[in-house]
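Chemist: return a 3D structure for these sequence lines:
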Amino acid sequence: MHYVSVESLGKSYGIKPLFSNISFHIEEGDKIALVARNGSGKSTLLKILAGKEVPDSGKVWINKDVTVALFDQEPEFIDYWSVLNNIFHHDHPILNAIKAFEAANESEDPVALNAAIVRMDETGGWDFDSKVKQILGKLDIHNLSQAAGTLSGGQRKRVALARTLIDIGFEHKHTLLIMDEPTNHLDVQTVEWLEHYLNQEKVTLLLVTHDRYFLDAVCEEVWELDGDDLYIYKGNYEQFMERKAARIEQQASSIDKARNLYRKELEWMRKQPKARTTKSKSRIDSFYEVEAKAKQRLEDQQLQLQMKMNRLGGKVIELKKLHKQYGEKTILKGFDYTFKKGDRIGIVGKNGAGKSTFLNILQGIDQPDSGKVNIGDTIVFGYYSQQGLQWKEDMRVIEYVKTFAESFPLADGGSLSAAQFLQLFLFNPDQQYSYISKLSGGEKKRLLLLTILFRNPNFLILDEPTNDLDLPTLAVLENFLSEFQGCLLIVSHDRYFMDRLVDHLFVFEGEGNIRDFPGNYSQFRIWQKEQEELEELKSQAPPIIQAEKETATTASPAGKKKLSFKEKREFELLEEAIAALEREKTVLGEKLAAGQLEYSELQQISERIGKVSQELEEKEMRWLELSELAG
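Modeler: Predicted coordinates for the structure are as follows:
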């Protein structure tokens, strides 16, 4: 089914053109990622498709049977309404029934609850209610009576995401879901859940995201908005990068050929041919086409990062027996760590686990309840915070940078003026004299990064640095950080970013427990899943074996050798095999007890029970041997 057609679309803000003359089509089932530099108009294009903004030129056609659902970076709420009313904002019988049921649950009014249950029965709302509860639970939305105006920025994003997913889940058969940076402010586990959810739902999707793992998991093609052109690439992000590089190389070759031809044709034009024959007129027309192509410039500027890092002394930072608690909530419980030169640490954990508090304690912004933070004399912090760019009054970009320093020292001994440094960060002269308030979200993030590096820090702390940065800028930032010689501490939900840059993790597990895990995020998730599978196998083991295992573990003497990797794997598989044999023996016994078998079948089952019993005994004996070694 054909969903959307766009022809010759154009949009400008003042004298600044965002895009012009772009055309595309969206079909049912398409899952598309839109990629472009900050300030290129990605969010504006999404709002035009959703009917929130009007283009300057061109046409947008949307199938009358298609409903467009927009998840915006800046969600709109009625602030004096509750979270419940903002989420269930449609007047629909099923949604009204669920809203009444959830409200009655919160109020604990038995009369209202009974009435709500009757309405749920009448509308058949129970099936959809389970999906609603899953969405609200996974997005950590529990206080439905809270006024929307009191929500934090991250909470607003979660409530908006819940509203969008609930909207597309119950009402419309044909929905175009448009999402602008849906993973911002979500912890990694929630991002993984959202990936799974979008893959399970049959939706047509157009999204802007900086999260490359999320992009690869959810989308099947990448659209790149580059100036006046929209390039379409089938496949994942890596394939897009390969094909983009090939396209740029081909364009460069084509321009070189045009320039060679232009030089020859220019000589002919300068001779001022008098004979205006049809042939010469055609050649003159062709000349102007060649001239236009020869004077083309490939706009493939890259953000450039280079700096002279302050010297890092022998002593970095020592954390000794740190304790921190807010009311009954424990953030740190006796945490010890000594940072070394070149440490590259990622911080992960659920929202609210205390990651930002830990960063503040490290820098002396907050104080621990007890314990010591000893910071080396040479440490210069660079803190990229979630709060973003802070300024007291609106000023021009270049004036803001000059409040930090007039010039920037380079690693080779030279220096750059504030204007030159801004140019490296892709702020052209016009943008340098723009007001900060007029910058896009991504441009403000880029300016924040610039002001942090202007101090030449040797201990970088990055709290969700990937939010609102475009993918080209992220790639350059990653390359810079991979060569950074100082210490690096990163809080991020972007798994690709973490995998590239960190070599071990602080995992905030709650209740003040922090696990120091040796490895990157993907390695941690593999280990975590293995632990979950092991726990599941243990819970499925027969009660007798569990009891024997506990006895064997208790009785095992100290000093026994540890299991090898191969023996550990055998031990895990034995538990699963024993459980399977127990189940088979039970089933076979039930068949014998039924007394409805032919003689031949009776004989086969009797033989099989004998073999299963023998095999079970052997495996249980081997399990006990390994259990003693493991103790």
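Chemist: contacts, neighbours, all on C-alpha from now
Modeler: Fine.
Chemist: what about the strands in the stretch 251-400 of the chain?
Modeler: 317-326, 329-338, 344-349, 370-375, 381-384 (DSSP state E, counting those that start in this stretch).
Chemist: tell me which of those lies nearest to residue 101.
Modeler: strand 329-338 (30.9 Å; CA to CA).
Chemist: now do the buried residues in that closest one.
Modeler: Neighbour-count burial for strand 329-338, with 16 or more other CA atoms under 10 Å as criterion, is recorded at 330-333, 335-336.
Chemist: need the strands of the stretch 251-400 of the chain in a markdown table (columns: distance to residue 555).
Modeler: Formatted as a markdown table, the strands of the stretch 251-400 of the chain follow (distance: least, CA to CA, whole Å):
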| stretch | distance to residue 555 |
| --- | --- |
| strand 317-326 | 35 |
| strand 329-338 | 32 |
| strand 344-349 | 37 |
| strand 370-375 | 39 |
| strand 381-384 | 53 |
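Chemist: now the second one, please; I'll put the structures next to each other:
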Amino acid sequence: MSYLQTLRTEKLTKTYGEKTLFKDLDFIINEHDRIGLIGTNGSGKTSLLNVISGADHDSTGNIITSKTYTIGYLKQDPELDEKLTVLDAVFAGSQDIFNTIRRYEQMLDKYSANPGDSKIERQYLDAEAKMNEENAWTAESDVKTILTQLKIDNMHQKVSTLSGGQKRRVGLAQVLIQSPDLLILDEPTNHLDFDSIYWLQDHLAKYKGALLLVTHDRYFLDEVVNNIWELSFGKLYKYVGNYQDYVSQKADRVDREKESEHKKSQLYKQELAWMKKGAKARSTKQQARINRFNDLKDNVGNLQVDKDVDISLGQQRLGKKVIKIKDANLRIDNKQILKDFNVLIQGSERIGISGENGAGKTTLLNVIAEKIPLDSGIVDIGETVKLGYYTQQTEDIPEDKRVINYLSEVGQHVTDKDGNQVSVTELLEQFLFPKFMHGTLIRKLSGGEKRRLYLLKLLMQQPNVLLLDEPTNDLDISTLTVLEDYIDHFSGTVITVSHDRYFLDKVANRLLIFEGNAKIEEHVGKFTDLLNAQRNAKYAKSNSKKQESKNDNKSNEDVNDKETSKKKLTYAEQLEWEHIEDDIDKLDQENTKLQSMMVENGGDYDKLADLQAKLDANKAQSDAKMKRWEYLSQYLSD
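Modeler: Modelled structure (predicted):
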């Protein structure tokens, strides 16, 4: 990774069809920035990431960086070669570090086969120097560590056999190992379990470059970022701090803008009254006032802010009997999902379901919705129950139908809890679809906007039992806030499958945790309280094992030393050993010289920054050489 780098944009603009996603954006990303980018679905977040990363060439404006500036980008759907193994796929990237490793391995093979060829020897030494320069010696072990932390255990498995979630984790490993100047992550926590999310939080906290990420995980934002950028109505608003700081600062900004808009409106009314009286003479002073009136007329009423939301729809009466599952057994593809499972779910309950991927969480919702039959046991659904099921896959939506017509299939209006009629137009606005979008063709919506429209249609049907399957995977933070508010006022039963800690804390107080192999544990309370208790238990257990391991290692040290001494250096490693100490001495001498030059140029910031960058790079090489010296020295023959 290069040092003291920034990325700057000038008048960055992106249009999609007739819609301007953002216009004339000017910003700077400094090397230690941790930026969380938020905004409603369709506001242009992913488009902005694509433009910054260079993946989108249809925008206008300038992106200014140094020639050495590097960007790593995790897309929501990583592009991986299906024919490769997991490990090979990670190293198949086009980034410099991967090219350096491949080049070194090629030259090492050639040099081992042709030790007397001076040309190949020079090429090998150049490749080795490049490995030192980029500190690439530990890349393979680092990748294996990252993949293990992301719960990819079989690294020789073909990419083609991986699930969508596993492919995302491989893509995440590929981008993390690059250590670029700017790391861009689009929904990095999707498909990660909680251990992996905690590990990723710690990993990013130690990251030396800049970070720009989009995520719906508000706890993750709180832990990782130091700036929030909000893309709203084509503008970029910047807030210093984490998500909690953003919520407070945005509220203050909106209040200030509303107050300013109110003052403009009052002044406009005064000027309008004056204009209606008519100005008998057209003096310069009066003409200036007329010009001011015209400016006000153009600017009043243009304030665009998120509206206050209160969706309190009516619903059918829900009796005491809701859902009862008794002695349930289910096996799918030779995998036991439910075994003698019993649960009673009553009215107004808030059930959160989480746990291992593939353990059967979605299957349980499908059992409740009577989409999958049990092998044995009883699913008893109350007679008054009206299910609303938000599935991970959106129903087929006619792409050439307009937004308002799609919802009108349910009805022209619905009834709220107070018996008042609410029009489809009002509901659309409450669900973050402004008026200008009501006649938009559905095919022009983003994927997230389609999911939001699908959710609104589901709620319009006024269910009294709501099943939600991973709603946070596709919905933006603003929509999730609306949904959380809806659930808070919802008098029916809500059953949610989710990995989102913040969302589960907001909408659930009774938990079903799927641990795999049909083991399902029930807990009462907040989800994060349960996670913290589990982490503390694991930490205590890990410390106990480490102490046992220390005791075992003491008795095995002599045996290990004997086994190590039996190994010998390869021919290429022997050549490397012969000049490695000279290389270290040379680097130390250069470092001393650089430090002297920094003292001499203490008043020249640009020169000082350049010297510091060279010194940091040299120290990294020196540290890598010392590690390599320690590694090679243990295999020397007596």
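Chemist: what's the closest of the buried residues of strand 329-338 of the first structure to residue 388 of the first structure?
Modeler: Of these, the one sitting nearest to residue 388 of the first structure (CA to CA) turns out to be residue 331, at 23.8 Å.
Chemist: what distance do you get for the alignment partner in the second structure of that closest one to residue 496 of the second structure?
Modeler: Aligned counterpart of residue 331 of the first structure in the second structure: residue 337 (TM-score structural alignment). Relative to residue 496 of the second structure, residue 337 of the second structure is positioned 18 Å away (CA to CA, to the nearest Å).
Chemist: now do the helix of greatest length in the first structure: which elements does it pack against?
Modeler: For the first structure, the helix with the greatest residue count under DSSP state H is helix 237-270. Using 3 or more CA pairs under 8 Å, 6 or more residues apart in numbering; DSSP states H and E, the elements in contact with helix 237-270 of the first structure are helix 212-218, strand 229-234, helix 278-294.
Chemist: for residue 111 of the first structure, the count of nearby residues, please.
Modeler: Residue 111 of the first structure: 9 surrounding residues under other CA atoms under 10 Å.
Chemist: surely it is in a helix?
Modeler: Yes. Assessed with DSSP: H, G, I helix; E, B strand; the rest coil, residue 111 of the first structure lies in a helix.
Chemist: how much space is there between it and residue 328 of the first structure?
Modeler: Taking CA to CA, one finds residue 111 of the first structure at 35 Å from residue 328 of the first structure.
Chemist: ok, now residue 126 of the first structure?
Modeler: For residue 126 of the first structure relative to residue 328 of the first structure (CA to CA), the value is 36 Å.
Chemist: ok, the two, which is more surrounded?
Modeler: residue 126 (16 against 7).
Chemist: could you pull out the strands in the stretch 101-250 of the second structure for me?
Modeler: Taking DSSP E, counting those that start in this stretch as the criterion, the stretch 101-250 of the second structure carries its strands at 182-186, 210-214, 227-232, 235-240.
Chemist: residue 429 of the second structure is nearest to which of those?
Modeler: So among the strands of the stretch 101-250 of the second structure, strand 227-232 is nearest, using CA to CA, at 15.3 Å.
Chemist: tell me what angle that closest one forms with strand 235-240.
Modeler: When axes from the mean of the first three to the mean of the last three CA atoms, to 10 degrees is applied, the directions of strand 227-232 of the second structure and strand 235-240 differ by 160 degrees.
Chemist: just give me the mean distance for strand 227-232 of the second structure relative to the first structure.
Modeler: Comparison of strand 227-232 of the second structure with the first structure after fitting gives an average deviation of 1.5 Å (mean CA distance after the TM-score superposition for the first structure).
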